[in-house]
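Colleague: Following is a predicted model, sequence given first.
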Amino acid sequence: MNLFQYDFMIRALIAALVIGLTAPALGIYLVQRRMSLIGDGVGHVALTGVGVGLLLDQSPILTAMLVAAAGAVTIELIRERGRTSGDLALALLFYGGIAGGVMLVGLSANRSNANLMAYLFGSLTTTSPADLVVIVVLAVTLLAAMLLLRPALFAISHDEEYAKVSGLPVRTLNLLLAVTTAMTVTIAMRTVGLLLISAMMVVPVATAQQVTRGFRSTMALAMGVGVLAAGCGVWLAGQANTAPGATIVVLAIAAFLAVALGAALRRALRRRSVPVAHHPAPELEPPDVVLER
């Protein structure tokens, strides 16, 4: 039976593909800044926003976006001013965000555990036409910002001090990354869930880094891996009757393991093919900027 004959499965597929394309486009900057876990922290803060929305009988998506944006901006300002370490600030987001969210959900009139689980781990097949419109519009806006501002965003991610000397608005760009991280977490809330979205930001990038060296090529391949994992994840979840969000993330991790193993085997075979008595001259770095690993 073709599952995509149903409208809700088509909406689920489109939403997943959009997130699979958008999340790695932002995640590559977070990986380069060594802030791979900020998505988890912002996701926990967004849960507090969900609790606020349920408590006030307002749209949980809107309140989650506002609270997540405030949390992301706060962590960026703390990191910039150096008042505490980034790890400590992320820990505060982790624990305070999820504790506040659970407490507020408990205080709200709607205490359904099913609703809370849908926000935490996603509920892709319940995506409504209105939800899909919001996801697509926000994702297109975010993707356009990540691509159009790529040189400037790469500069602050690679060397913030050099970017300041070059005259770039470093604080504005850092805050832009913080807000777009909150946007990504929020729009992915209905697809892969608050606790899993960070994986879609990071794992496709880590996979692409195994076989590419330049920033542009890594971004392109990471976005491709994200789309492939999202599309195959929705199909497999429909066939196996599993949670779509978790299935997407598991496939993304499986792709990373397969590519990492293949890259390791290729390096091993290349070393064995080089004669012991002869050592070739070291290869020059390619003209494109090399990503940090």
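Modeller: Done, it's in.
Colleague: Please count neighbours and contacts with C-alpha atoms only from this point.
Modeller: Fine.
Colleague: Would you mind measuring from Thr212 to Leu221?
Modeller: 8 Å (C-alpha to C-alpha, to the nearest Å).
Colleague: Determine the number of other residues adjacent to the residue nearest to Thr242 when sequence neighbours are not counted.
Modeller: Take Thr242 and drop its neighbours on the chain: the residue closest to it by C-alpha to C-alpha, 6 or more residues apart in numbering is Leu236, 7.9 Å away. Residues lying near Leu236 (other C-alpha atoms under 10 Å) number 17.
Colleague: Touching, Leu236 and Thr247? I think so.
Modeller: Yes: using C-alpha atoms under 8 Å, Leu236 is in contact with Thr247, at 7.4 Å.
Colleague: May I see the buried residues of the top helix by length along the chain?
Modeller: Longest helix of the chain, by residue count under DSSP state H: helix 244-273. Neighbour counts over helix 244-273 (16 or more other C-alpha atoms under 10 Å) mark 244-249, 251-253, 255-256, 259-260 as buried.
Colleague: Which strands or helices does it pack on?
Modeller: Applying 3 or more C-alpha pairs under 8 Å, 6 or more residues apart in numbering; DSSP states H and E, one finds that helix 244-273 makes contact with helix 197-209, helix 215-240.
Colleague: Turn those into CSV, columns for distance to Thr181.
Modeller: As requested, the helices and strands packed on helix 244-273 are exported to CSV (distance: least, C-alpha to C-alpha, whole Å):
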stretch, distance to Thr181
helix 197-209, 9
helix 215-240, 16
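Colleague: most packed of these?
Modeller: helix 197-209 (a mean of 27; mean count of other C-alpha atoms under 10 Å).
Colleague: now that helix against helix 215-240, angle please.
Modeller: Taking axes from the mean of the first three to the mean of the last three C-alpha atoms, to 10 degrees, helix 197-209 and helix 215-240 form an angle of 120 degrees between their directions.
Colleague: How far does helix 197-209 sit from its chain's centre?
Modeller: Its chain's C-alpha centre and that of helix 197-209 lie 7 Å apart, by C-alpha atoms, centre = their mean, to the nearest Å.
Colleague: what angle sits between that helix and helix 244-273?
Modeller: Going by the same axes, to 10 degrees, helix 197-209 makes 20 degrees with helix 244-273.
Colleague: what does helix 197-209 contact?
Modeller: With C-alpha atoms under 8 Å, 6 or more residues apart in numbering as the test, helix 197-209 has contacts from 20, 23-28, 31, 36-40, 43, 185, 188-189, 218-219, 221-223, 225-226, 249, 252-253, 255-257, 259-260, 291, 293.
Colleague: want to compare, so here's the second one:
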Amino acid sequence: MLSTVQELFAYPFIQRAVIVGILVSLCAALLGVSLVLKRYSMIGDGLSHVGFGALALAMAMNLAPLEVAIPIVVAAAFLLLRISESSKIKGDAAIALISTSALAIGVIVIAMTTGMTTDVCNYMFGSILSMSKNDVRLSIIISVLVIIMYLLFYNKIFAITFDESFAQATGINTRRYNSLIAFLTAVTIVLGMRMMGALLISSLIVFPALTSMRLIKSFKGVVISSTVISVTCFVIGILMSYVCATPTGASIVSVNLLLFITFSLISKIRFKQKG
């Protein structure tokens, strides 16, 4: 086992992928707890589809993918908030409306320019080989900023997660902090798409939080547990991908799924014992 790990980390692209992957996993786990509790976890899936459309435009114009995708996905996240707050189109309907539209635009742009190449498959399903050195540097800087901002505003995020109306009554600008969560989520989605793919990136947001909630009930406990679970599943998934020659994103999701099932079974056993 140790020799396999040493062999794996001998490759520079694996080293870059692990560093970025751990940071993105941390960001996704931190934000995922609030998104799941606010019943807005599908925003990750919606924004990843927007990200695919943005990456398709970047490919068509021969521009740097992350520099194009980040502002577009952030704008889409804010648009989702505004639509949900100020119109009759709520939550999941707004996400479906924007995500499917962006995905359709992305497919049309690709069909009219580069065609369905290997790069497109990498964006859809993820690839650790698709990350350039510039992507890695930018991902590290932005991931660290996301983690710092989350920690700085942890108390406010906690307040609007559990009781937004009460938080607003106490003077907290709930719209501002909802926008902050949307912004951090959008950035995290874009950073993780290169590795996990547009179709699988939302799993990094949903699975760790849901898995932790099977056994842990406090907000702080769930946040800490989610980060540990997310990073652990990522590292095991990378090893599984290397040993079994399976796609990286799918391997990471499979490990998350197995851990979720395990935690669910343990939770049921505990419940029966207490009963």
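Modeller: Sure, I can see it. From a predicted model like this one, the values you see are computed outputs, not experimental measurements.
Colleague: rewinding a little: between the buried residues of helix 244-273 of structure 1, which is nearest Val50 of structure 1?
Modeller: Distance ranking of these against Val50 of structure 1, using C-alpha to C-alpha, places Gly245 first at 18.5 Å.
Colleague: how about the closest one, what's its match in structure 2?
Modeller: Here Gly245 of structure 1 is matched to Gly249 in structure 2, going by TM-score structural alignment.
Colleague: Would you confirm that its match contacts Leu200?
Modeller: Yes: counting by C-alpha under 8 Å, Leu200 is a contact partner of Gly249 of structure 2 at 6.6 Å.
Colleague: and for those two, which residues touch both?
Modeller: Joint contacts of Gly249 of structure 2 and Leu200 (C-alpha under 8 Å, 6+ apart) are Phe125.
Colleague: quick one: the helices in structure 2?
Modeller: 2-8, 12-37, 43-60, 65-86, 91-112, 118-125, 133-152, 154-162, 164-169, 174-196, 203-213, 219-244, 248-274.
Colleague: centroid residue for structure 1?
Modeller: For structure 1, the residue nearest the mean C-alpha position is Met201 (2.4 Å; C-alpha atoms, centre = their mean).
Colleague: Residue in structure 2 paired with that one?
Modeller: Met201 of structure 1 maps onto Ile205 in structure 2, by TM-score structural alignment.
Colleague: From Asp92 of structure 2, how far off is its match?
Modeller: Taken as C-alpha to C-alpha, the span from Ile205 of structure 2 to Asp92 of structure 2 is 16 Å.
Colleague: same deal with Ala77 of structure 2?
Modeller: Going from Ala77 of structure 2 to Asp92 of structure 2 by C-alpha to C-alpha gives 13 Å.
Colleague: Comparing those two, which residue is more hemmed in?
Modeller: Ala77 (26 against 16).
Colleague: I'd say that one and Phe183 touch.
Modeller: Yes: here Ala77 of structure 2 reaches Phe183: they are 6.6 Å apart, a contact under C-alpha under 8 Å.
Colleague: Help me confirm that Val225 of structure 1 comes into contact with Ala252.
Modeller: Yes: taking contacts as C-alpha under 8 Å, Val225 of structure 1 lies within contact range of Ala252: 7.4 Å.
Colleague: ok, for Leu215 of structure 2, nearest residue in space, not its chain neighbours?
Modeller: Ser267 (5.9 Å).
Colleague: Map that neighbour onto structure 1.
Modeller: By TM-score structural alignment, Ser267 of structure 2 lines up with Ala263.
Colleague: contacting residues around Ala72 of structure 1?
Modeller: Shown in contact with Ala72 of structure 1 (C-alpha under 8 Å, 6+ apart): Val42, Ala178, Val179, Thr181, Ala182.
Colleague: Once you drop chain neighbours, what's closest to the fourth one?
Modeller: Yep, that's Thr181 of structure 1 we're talking about. Nearest residue to Thr181 of structure 1, sequence neighbours excluded (C-alpha to C-alpha, 6+ apart): Gly39, at 6.8 Å.
Colleague: ditto for the third one
Modeller: With C-alpha to C-alpha, 6+ apart as the criterion, Val179 of structure 1 has its nearest non-adjacent residue at 5.2 Å, and that residue is Ala69.
Colleague: residues near whatever residue of structure 2 lines up with Ser128 of structure 1, how many?
Modeller: Residue pairing (TM-score structural alignment): Ser128 of structure 1 is matched to Ser132 of structure 2. Around Ser132 of structure 2 there are 12 other residues, counting by other C-alpha under 10 Å.
Colleague: Structure 1: which residue goes with Ile89 of structure 2?
Modeller: So Ile89 of structure 2 corresponds to Thr84, using TM-score structural alignment.
Colleague: show me the contacts for its match.
Modeller: So Thr84 of structure 1 contacts Ile78 (C-alpha under 8 Å, 6+ apart).
Colleague: Now do it against Ile75 of structure 1, distance only.
Modeller: In terms of C-alpha to C-alpha, Thr84 of structure 1 sits 10 Å off from Ile75 of structure 1.
Colleague: now do Ser85 of structure 1
Modeller: 10 Å.
Colleague: who has more neighbours, these two?
Modeller: More crowded of Ser85 of structure 1 and Ile75, by other C-alpha under 10 Å: Ile75, with 23 against 13.
Colleague: What is the equivalent residue in structure 2 for the more buried one?
Modeller: Counting by TM-score structural alignment, Ile75 of structure 1 corresponds to Leu80 in structure 2.
Colleague: quick one, what contacts that match?
Modeller: Ala94, Ile95, Ile98.
Colleague: Now, of the residues you listed, which are buried?
Modeller: If we count by 16+ other C-alpha under 10 Å, the contacts of Leu80 of structure 2 have these buried: Ala94, Ile95, Ile98.
Colleague: So for stretch 38-53 of structure 1, what gets flagged as buried?
Modeller: Neighbour counts over stretch 38-53 of structure 1 (16+ other C-alpha under 10 Å) mark 38-53 as buried.
Colleague: And the residues you listed, which is closest to Lys164 of structure 1?
Modeller: Ile38 (23.0 Å).
Colleague: residues touching the closest one, list them.
Modeller: Leu30, Leu90, Ser198.
Colleague: So the first one sits against Ser36, correct?
Modeller: Yes: between Leu30 of structure 1 and Ser36 there is a contact at 5.5 Å, judged by C-alpha under 8 Å.
Colleague: And the aligned partner of Met65 of structure 1 in structure 2, how far from Ala76 of structure 2?
Modeller: Superposed on structure 2 with TM-score structural alignment, Met65 of structure 1 falls opposite Ile70. In this structure, Ile70 of structure 2 lies at 10 Å from Ala76 of structure 2, with C-alpha to C-alpha as the measure.
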